[in-house]
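Asks: I'd like to go over a predicted model; first the sequence, then the structure.
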Amino acid sequence: MMQSSLSKSLVLGVSLLGLAFTAQAGSAKNGYDKQQVVYHVNNIHTATGALRNVKNHLNAIGDENIEVIVVTHSSGAFAMVDGSMGKKDSNGNVYDFRDTVASLANRGVKFQICANTIRGKKIDKNKVSPYAEVIPSGVAHVAHLQQKGYLYVKP
């Protein structure tokens, strides 16, 4: 009898701990938990889709329920460079990142660009988007954010 009571107490304690964690993380009204996410963009050819994923993610969770940081490096950093163009769409129009980055930044998305990439690819610092924060190392920063509990997304 004592073991059954102890087992019930243990199950109740674990359940309450789970509820406390959920309450601390917070829940969005649409059923998703609040989230902190790092999007890792290191390829210009996937950057258009990555930014579309960010927009869809915001729409699903709600801007107030998510913190998104887009870390760019290697050729993906060019999404943060004014005048850089992405893939052509089905109508033959070339994708310009500037408006999308501005729109997402206005919704609270933070953008970061790797200083190593700026140096290595000889990117003109005056052409880096005003919405992008320069960070020392893209890959190191992605790992740092993961250590802080950010969920990792690699489109």
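Replies: Received the coordinates, thanks.
Asks: From here on, just use CA atoms for contacts and neighbour counts.
Replies: Fine.
Asks: all strands of the protein, in order?
Replies: Along the chain, the segments classed as strands by DSSP state E run 35-41, 66-72, 85-88, 94-96, 110-114, 132-135, 151-153.
Asks: also this one, for the comparison:
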Amino acid sequence: MNKVRVIFHIDEFAKWPLLLANLRNLVNVADITRSEIEVLANSEAARGCLDAGEYSAEVSRLSGSGVMFKVCQNSLNGQNISLVELNTNVKVVSVGVLDLIERQADGLAYIKP
């Protein structure tokens, strides 16, 4: 199994099915116990982090497999999404683009489906 360090960036709501397929495929081949697999959602893609949303069950399942999901607070504010509406497996970061910059500086590969 492969050790991976990667952050997926999603900013388009329509790309959630592709993102989730990429994550499922990666989780099947990566050594999850030694890997860092993160997702940062911003812009309109923040809606994919809603607890009542169509992707909530898959976000929860993948989170249980070791994938870390994060969403940008600025994007939530811009779309009038409150914290109580989010899937409980999603962490909020204050500035999504800053998180992307920091994680890439930490050595994580960047993928944008």
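Replies: Looks like it arrived, so ask away. All figures in this text were calculated on a predicted structure; none of them were measured in a lab.
Asks: Quantify their similarity with the TM-score.
Replies: Put the two chains on top of each other and the TM-score (TM-score structural alignment, normalised by the length of structure 2) is 0.93; 113 aligned residues with a C-alpha RMSD of 1.2 Å.
Asks: before we move on, back to that, possible to save the strands of structure 1 as TSV with mean neighbour count?
Replies: Shown next, in TSV, are these (neighbours: other C-alpha atoms under 10 Å):
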stretch	mean neighbour count
strand 35-41	22
strand 66-72	23
strand 85-88	16
strand 94-96	15
strand 110-114	23
strand 132-135	18
strand 151-153	14
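Asks: could I get those strands as JSON lines with distance to residue 54 of structure 1?
Replies: Supplementary listing: the strands of structure 1 in JSON lines, determined by distance: least, C-alpha to C-alpha, whole Å:
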{"stretch": "strand 35-41", "distance to residue 54 of structure 1": "8"}
{"stretch": "strand 66-72", "distance to residue 54 of structure 1": "8"}
{"stretch": "strand 85-88", "distance to residue 54 of structure 1": "16"}
{"stretch": "strand 94-96", "distance to residue 54 of structure 1": "16"}
{"stretch": "strand 110-114", "distance to residue 54 of structure 1": "11"}
{"stretch": "strand 132-135", "distance to residue 54 of structure 1": "15"}
{"stretch": "strand 151-153", "distance to residue 54 of structure 1": "10"}
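Asks: And those: which comes nearest residue 55 of structure 1?
Replies: strand 66-72 (10.2 Å; C-alpha to C-alpha).
Asks: what's the closest one in contact with?
Replies: The contact list for strand 66-72 of structure 1 (C-alpha atoms under 8 Å, 6 or more residues apart in numbering) reads 34-42, 54, 58, 79-80, 108-114, 138, 141-142.
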